[in-house]
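*Asks:* Okay, predicted coordinates and the sequence, questions at the end:
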Amino acid sequence: MSVLQNELTHLIFLAEVVIASRKKEVMEDTLQCLLYIIKSLPEVEVPDSVAEQIAHLTERIEEKLRQENERIQEIQGNLGQLAKPNSIA
């Protein structure tokens, strides 16, 4: 099945509206549509400036996820310490 250029253009428009307006309630659906398209392509030819932006955004995403993971581990560690009974020797 082919997705026509006008359908892709409309999806790009919707994605830009979602991002600009911070429409969190439809952000997951928007990402899912874009993910389906990306997964269907073996590779994509993009200008160098776009590749640089993608690399920068990828680094930001990875860093934020890493920070979030570290914070969760810190919280779990603190909760684990609270759950242990204090031993008096």
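*Replies:* Now that the structure is in, tell me what you want to look at. Numbering: from 1, shown residues only.
*Asks:* From now on I want contacts and neighbour counts done on CA atoms only, so please keep to that.
*Replies:* OK.
*Asks:* Look through this structure and tell me its longest helix.
*Replies:* Determined from DSSP state H, the single longest helix within the chain is helix 48-83.
*Asks:* I'd like the distance from that one to the chain centre, please.
*Replies:* Between the centre of helix 48-83 and the centre of its chain there are 11 Å (C-alpha atoms, centre = their mean, to the nearest Å).
*Asks:* And that helix, what does it pack against?
*Replies:* Counting contacts by 3 or more C-alpha pairs under 8 Å, 6 or more residues apart in numbering; DSSP states H and E, helix 48-83 packs against no other helix or strand.
*Asks:* how near is Gly77 to Val50?
*Replies:* Between Gly77 and Val50 the distance is 40 Å, computed by C-alpha to C-alpha, to the nearest Å.
*Asks:* Comparison target below:
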Amino acid sequence: MATHRAPLTNHHADHSLCPPDHKHTSSGKPLHPDCPGRTYSRAVCTCGTWQFKGPGKGYVNESRRRHLTSHAPLTPGGPAVLRALLRLDLP
């Protein structure tokens, strides 16, 4: 199974990419002299069915992580395997 990625990117008001070397305060105000400021952050998953865009970088990152956990492989056997390991079926 392929590992999916959903890289987080920051964007300016004109929708241009804000480079990673443009540092910001937690509110998105620029610390780099040539940066107009981060207006929104965006994450797009390589699965092709999910993307998220929002003004708060933290919320976009949280949503990105939550989505990526949905791609985690399921354990074969589920509860039956756990029952055998934990021996819950004893009399």
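*Replies:* That came through fine. As the structure is a computational prediction, the values presented were derived from the model and not from experiment.
*Asks:* so what number do they get for TM-score?
*Replies:* Remark: TM-score between the superposed chains equals 0.31 [TM-score structural alignment, normalised by the length of structure 1]; 41 aligned residues with a C-alpha RMSD of 3.6 Å.
*Asks:* Please give the number of neighbouring residues around Leu8 of structure 2.
*Replies:* By other C-alpha atoms under 10 Å, 16 other residues sit near Leu8 of structure 2.
*Asks:* whoops, Ala15 of structure 1 was the one
*Replies:* 20.
*Asks:* try the one 5 residues further on
*Replies:* A count of neighbours around Ala20 of structure 1, defined by other C-alpha under 10 Å, yields 9.
*Asks:* element containing it?
*Replies:* helix 5-21 (DSSP states H and E).
*Asks:* what's the angle from the helix or strand following that helix to helix 5-21?
*Replies:* On the C-terminal side of helix 5-21 of structure 1, the closest following helix or strand by DSSP H and E is helix 24-39. Counting by axes from the mean of the first three to the mean of the last three C-alpha atoms, to 10 degrees, helix 24-39 of structure 1 lies at 140 degrees to helix 5-21.
*Asks:* Show me what helix 24-39 of structure 1 packs onto, helices and strands only.
*Replies:* helix 5-21.
*Asks:* Quickly note the distance from the residue nearest the centre of structure 1 to Arg71 of structure 1.
*Replies:* Nearest to the mean C-alpha position of structure 1, counting by C-alpha atoms, centre = their mean, stands Ile61 at 6.1 Å. Ile61 of structure 1 sits at a distance of 15 Å from Arg71 of structure 1 (criterion: C-alpha to C-alpha).
*Asks:* try Leu65 of structure 1
*Replies:* 10 Å.
*Asks:* Kindly report the same for Ala20 of structure 1.
*Replies:* Taken as C-alpha to C-alpha, the span from Ala20 of structure 1 to Arg71 of structure 1 is 28 Å.
*Asks:* Right, I'll call it a day here.
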